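Requesting a structural model of the entry that follows:
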Amino acid sequence: MSLGITLTAFGGLHAYIAVRLFVDPQWPAPWSVLGPVLVALLFVSLPVGMFMSRREPTPVTRALQWIAFIWLGAFGIFLSAVVAADLISLVLQGAGVVHDALALARGKAVAVLAVTLPAVVYAFVTARGRARVERVTVPVAGLGAGLHGLKVVQISDIHIGPTLDGRWLRRVVEQVNALKPDIVAVTGDLVDGDVESLRDEVKPLAELRAALGVFYVTGNHEYYHGGPAWAAEVARLRLTVLQNEHRVVERDGARLTVAGVTDYNAGNIHPAHASRPDVALAGAPDGVPRLLLAHQPRTALSVAHAGVPVDLQLSGHTHGGQVFPFMFFVKLQQPVISGLATIAGVRVYTHRGTGYWGPPLRLGPAPEIAELTLVTVE
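A predicted model of the protein is given here:
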C-alpha cells in the first residue's frame, strides 16, 4: 500500500472521529471548532513524527516523535470506541428506545471520551511500568534429574529505540537477574535502530547473568537495521548468539540442547541468514531434550515440516496484540497470540513482549518477563 493511499485512509478515519465526537453533537463554540482542529493536528503529527525519527535527535524532534507514537496507539482505541458507540446507537434507534438524535449524539461523544481518555492513560502507565513475571511450569520428557527445576527466563521484543532507552533496559536486566535464572533467552526484536545509534543503549545486556548461559536470536526488526551487525554487537556484549546453531548445556550429569534460529523472514533480506531449524539442530545429541529459540511462533510450522524433534520452542513477536483491539488481528499472521500452546505438534511458549513497538501503550496484554521452570515427566 502506497504512502498516499495510507494517508488518505487515515485522514478519512480521522475525519470520521472528528464528525462523530464534535460535529454531530453540535457542541457550542469554541469546542465545535477546537475539537476538529485538534483531531486534524493529531493526524498531521503521524507523518511529521515519522519524518522526524530520521532526523538528528533534539528535544523538539523527540517531542514530536512521542506525540506521534502515543497518538498512533490512541487512534486505534478512539476509532474502536466510536465504531462501537455508533453500532450501539443504531440498535437503540432501531429499537425505538431513543428519539432525540442530538441528545444521543452528545451522549455518545461524552461516553467515548469518558472511556477512551482513561484507557489511554492506563495503557501508557502499563507499557512504561515494570514487566509482569509470568511463571509457567513445563514438563519435559527425557529431562534428566540433574536439570529438574531448571529455570529459563525469557525476555523478548524489547525494542530499544526512540522511546525506550538504556535506563529502561537496565531495570529489565535487574528484574531478570533477581530471578536467579539458569538460562536466559532473548528471543529477538531487541532494537529499533542501527548499531551506531543504539550501541550505548543496549550495553546493560552485558550485565545479564545465568548459570548455564545467556542466549540470543534475531527478530525481524534487527534485519530492518542491519541484522548481521546487530548479531555481532550482541556477541560483543558476551551473549551467545545462536544463528541456526545449538549448544549443549549440562548440570549434574543431565544435558539440554539449546538451539536458535534466525528470524522467520530473515532470508528475505539476507539470504545467508535464512531460518533453518534443521541446520540449527544438525548434530544435536540423540536422547537429549531440545529447547529452540525462534522469534516468530510460526517457526513451529517449519520445525514440523523439517521433521526435527523439539521439546519446547520459545517465541515472541506478537506482543500479545499490545493494544486492544489489535490482538484479534494477530491470528491472521501467527498461529497463536500468547502463552503455552501446541502448534503442528510442537509445544510453543509465545511471549507477550517485554517492551513495545511504536506506541508506548499496552491496553490488555501487559509487558512480560517469562520464568519457565522445566521439570521431569513423572
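
contacts and neighbour counts: CA atoms only from here.
Fine.

Helices along this structure, start to end?
Secondary structure of the chain (DSSP state H): helices at 3-18, 31-52, 59-94, 101-128, 166-178, 195-198, 227-236, 266-269, 277-280, 299-306, 327-330.

Now the first one: buried residues?
So that's helix 3-18. Within helix 3-18, the residues scored as buried using 16 or more other CA atoms under 10 Å are Gly11, His14, Ala15, Ile17, Ala18.

List the residues that contact the residue nearest the centre of the chain.
Nearest to the mean C-alpha position of the chain, by CA atoms, centre = their mean, lies His319 at 3.0 Å. His319 makes contact with Asp157, Ile337, Ser338, His351, Arg352, Gly353, Tyr356, Pro365, according to CA atoms under 8 Å, 6 or more residues apart in numbering.

Could you rerun that using 7 Å?
By CA atoms under 7 Å, 6 or more residues apart in numbering, the contact set of His319 is Arg352, Gly353.

hmm, back to that, please work out which of the helices of the chain is packed deepest.
helix 277-280 (a mean of 22; mean count of other CA atoms under 10 Å).

and it, what does it pack onto?
Contacts defined by 3 or more CA pairs under 7 Å, 6 or more residues apart in numbering; DSSP states H and E place helix 277-280 against strand 245-251.

got a list of contacts for the strand it packs on?
In contact with strand 245-251 (CA under 7 Å, 6+ apart) are residues 146-147, 212, 255-261, 279-281.

For stretch 75-87, what is the distance to the chain centroid?
Centroid separation for stretch 75-87 versus its chain: 23 Å, with CA atoms, centre = their mean, to the nearest Å.

To compare against the first, here's the next sequence to fold:
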Amino acid sequence: MALVLVLVALSAVAAVAAANWYLWRRLFRDTTRGPGWVRRAGAAVVAGGWALAVGALVAERAGAPFRLQKVLAWPGFLWLALVLYLFLAVLATEPLRPLLRRLLTRRQVASPEAVATVAPPDVPRPVDALRPVDTPQRPVPAPAPAASRRLFLSRALAAAAATAAVGTVGYGTYGVLRGPRVKRVTVPLAKLPRPAHGYRIAVVSDIHLGPVLGRDFTQKVVDTVNATQPDLIAVVGDLVDGSVADLGPAAAPLARLRARHGAYFVTGNHEYFSGADQWVAEVRRLGLRPLQNARAELPAFDLAGVNDLQGEHEGEGPDFGRALGDRDPARACVLLAHQPVLIHEAVRHGVDLQLSGHTHGGQLWPGALPAAAANPTVAGLERYGDTQLYVTRGAGAWGPPTRVGAPSDITVVELASLRA
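Here you go, the predicted model:
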C-alpha cells in the first residue's frame, strides 16, 4: 500500500512538472529567439510561484507565525489559480496553431509581393520589357521566413492565453472579496406544521477565515446574513483555517449574528486541522450554539447536528445515535452536517432535510468534476428517498481566494408546510 502511495505521489509530481515545462515552453521559449534573459526570467517566475504556493500551504498547516502565513498566502495561493488557468488557456490554443499557421502562409503566398517573386530574377516580366533599360527597378520584398511567422504566432497566442488567465483569476478573486450573494430556496417538508410555513434558515458554510480572508470578510458575511432577517442561522462548518490565537479577532463579528431562534454551529473538517475543541468553545463564547452530535427541539421541528467525519481521527466523529436516537419521528427533522456524504446515514435515521457545505461547488472550474466524484451532491437541492439534501457553495474560499464557475453564496432555505 505504501509503495502504491509513493508511486501515485511521484506520478503527480511528474505530471505537475511536465505541465509547468509545457507552460514555460509555450509562454517563454517559443516566444523568444535563442537563449536569453527572458527565458531565464520565465523559469524563475514558474519556479518562484510554486515555491510560494508550497510555502503558503506548509506554513498554514504547520502553524507558522501568522505574519509569515499572511506574507506567503496572497502570492502563493493566487499562483495556484493562475497556473491552472494559464495551463487551460494555453492548452485551448493548441488547435488554433496549425489553422492560423496555414492562414498566415496562404496570405503570404497570395500577397502581390509574394507573387512578384515567383518568376526567376533574370527573366524579365512583360511589363519590365516595355521599360527603358536604364529605368531603375523597385526592389521586390522578400517573403517573411517561416520562423518569423511561427514567432509572431507564438507571441500572439501566448499573449491571448495570459490575458484570458489573468482576467479569469482577477474576476474570480473580485467575486470572493466583494462577499457572498444571497440565494433563496424553498423546501417543502411533509411533517412541518402549518404555523411554521415560511420558516427561514440562513445557511452559511465554508467561510475559511485565515491569512487571506479576515475580519472585514467576516463582517460582510454577518451583514449579509442579518439583512435576510432569518428565523435561524446555521453555520455548517469550515469556519476557520488557523488557531483561535491567530483568528479570534477575525471571527469576533460573529457575535453580532441575529436571528429569532439563534445561531447554531457544527464542525467541518478544517476545524479539526485548527483545534476543534478551542473553536467550539470560542463560537459558544461568541453566542453561537454548537451541536456536537446533539439536538435542539424547536417549536416546529427538531434541529440536529453531527460532527464532521474528520473528527473520527480524534474520537469525535459523527454519532447519529446520540443526535437522533430518541427523537419523536412524527416531528420534522433538519440535520446540520458539513459533508454531503453523510446523507445516506441521514436517510437511515429518518431525517427530512440535511443542510451541508464542504464542496464549494467545485470553487475553480472544472473543479466540479472531481467534487462530483467524491460527493453525492455538489451544489443545490436533491432528494434521496424521503430525505432532501441541500448543499451550499459556501461563503468564502479555501486556498486561492478565487471562484470560477461556482459563485459564493449564503442560502436562505424557506421551509414550506404541505398543510398550508
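
Send over the TM-score of the superposed chains.
Scored against TM-score structural alignment, normalised by the length of the first structure, the superposed chains reach a TM-score of 0.89; 367 aligned residues with a CA RMSD of 2.4 Å.

and the residue nearest to the centre of the first structure, what pairs with it in the second structure?
His319 of the first structure maps onto His360 in the second structure, with residues paired by TM-score structural alignment.

go on, Arg347 of the first structure?
Alignment of Arg347 of the first structure against the second structure is given by TM-score structural alignment, with Gln388 as its counterpart.

these two touch, right, its match and Leu355?
No. Under the criterion of CA atoms under 7 Å, Gln388 of the second structure makes no contact with Leu355, lying 8.8 Å away.

returning to that earlier point: any idea how far the residue nearest to the centre of the first structure is from Val110 of the first structure?
Counting by CA to CA, to the nearest Å, the separation of His319 of the first structure from Val110 of the first structure is 31 Å.

now do Pro297 of the first structure
41 Å.

swap in Leu79 of the first structure?
Applying CA to CA, the value for Leu79 of the first structure to Val110 of the first structure is 14 Å.

What of Val346 of the first structure?
Distance of Val346 of the first structure to Val110 of the first structure, computed by CA to CA: 48 Å.

And for the match of Arg347 of the first structure, nearest residue in space, chain neighbours not counted?
Leaving aside its chain neighbours, Gln388 of the second structure sits nearest to Leu353 (4.7 Å; criterion: CA to CA, 6 or more residues apart in numbering).

so how many other residues sit close to the one you found?
By the criterion of other CA atoms under 10 Å, Leu353 of the second structure has 28 neighbours.

Give me the distance between it and Thr186 of the second structure.
12 Å.

tally of neighbours for the counterpart of Pro249 of the second structure in the first structure?
Alignment note: Pro249 of the second structure maps to Asp200 in the first structure; criterion TM-score structural alignment. Other residues lying near Asp200 of the first structure total 11 when counted by other CA under 10 Å.

cool, Leu179 of the first structure as well?
As a measure of burial, Leu179 of the first structure has 15 neighbours, counting by other CA under 10 Å.

Now check the second structure for the residue matching it.
Aligned partner of Leu179 of the first structure by TM-score structural alignment: Thr228.

show me the contacts for the residue of the first structure most remote from its centre.
What lies farthest from the middle of the first structure is His99; by CA atoms, centre = their mean that is 44.7 Å. Counting by CA under 7 Å, 6+ apart, His99 of the first structure touches Gln93.

could you redo the last one with a cut-off of 6 Å?
Listed by CA atoms under 6 Å, 6 or more residues apart in numbering, the contact set of His99 of the first structure is empty.

and the gap between it and Lys108 of the first structure?
14 Å.

Next: Ala84 of the first structure.
Note on Ala84 of the first structure: its distance to Lys108 of the first structure, by CA to CA, is 10 Å.

Please apply the same query to Ala306 of the first structure.
54 Å.

go on, Arg347 of the first structure?
In terms of CA to CA, Arg347 of the first structure sits 45 Å off from Lys108 of the first structure.

Give the equivalent position in the first structure for Ala196 of the second structure.
Aligned by TM-score structural alignment, Ala196 of the second structure pairs with Leu147 of the first structure.

Count the residues that sit near Val249 of the first structure.
Neighbour count of Val249 of the first structure, defined by other CA under 10 Å: 15.

which position in the second structure aligns with it?
Using TM-score structural alignment to pair residues, one finds that Val249 of the first structure aligns to Leu298 in the second structure.

ok, now Ala15 of the first structure?
Per TM-score structural alignment, the equivalent position to Ala15 of the first structure in the second structure is Trp21.

Quick check: the gap between its match and Gly172 of the second structure.
Distance from Trp21 of the second structure to Gly172 of the second structure, counting by CA to CA: 26 Å.

now swap in Leu96 of the second structure and tell me
Separation of Leu96 of the second structure from Gly172 of the second structure (CA to CA): 26 Å.

Then Ala245 of the second structure?
From Ala245 of the second structure across to Gly172 of the second structure, the span is 30 Å (CA to CA).

Also Gly396 of the second structure?
Counting by CA to CA, the gap from Gly396 of the second structure to Gly172 of the second structure is 12 Å.
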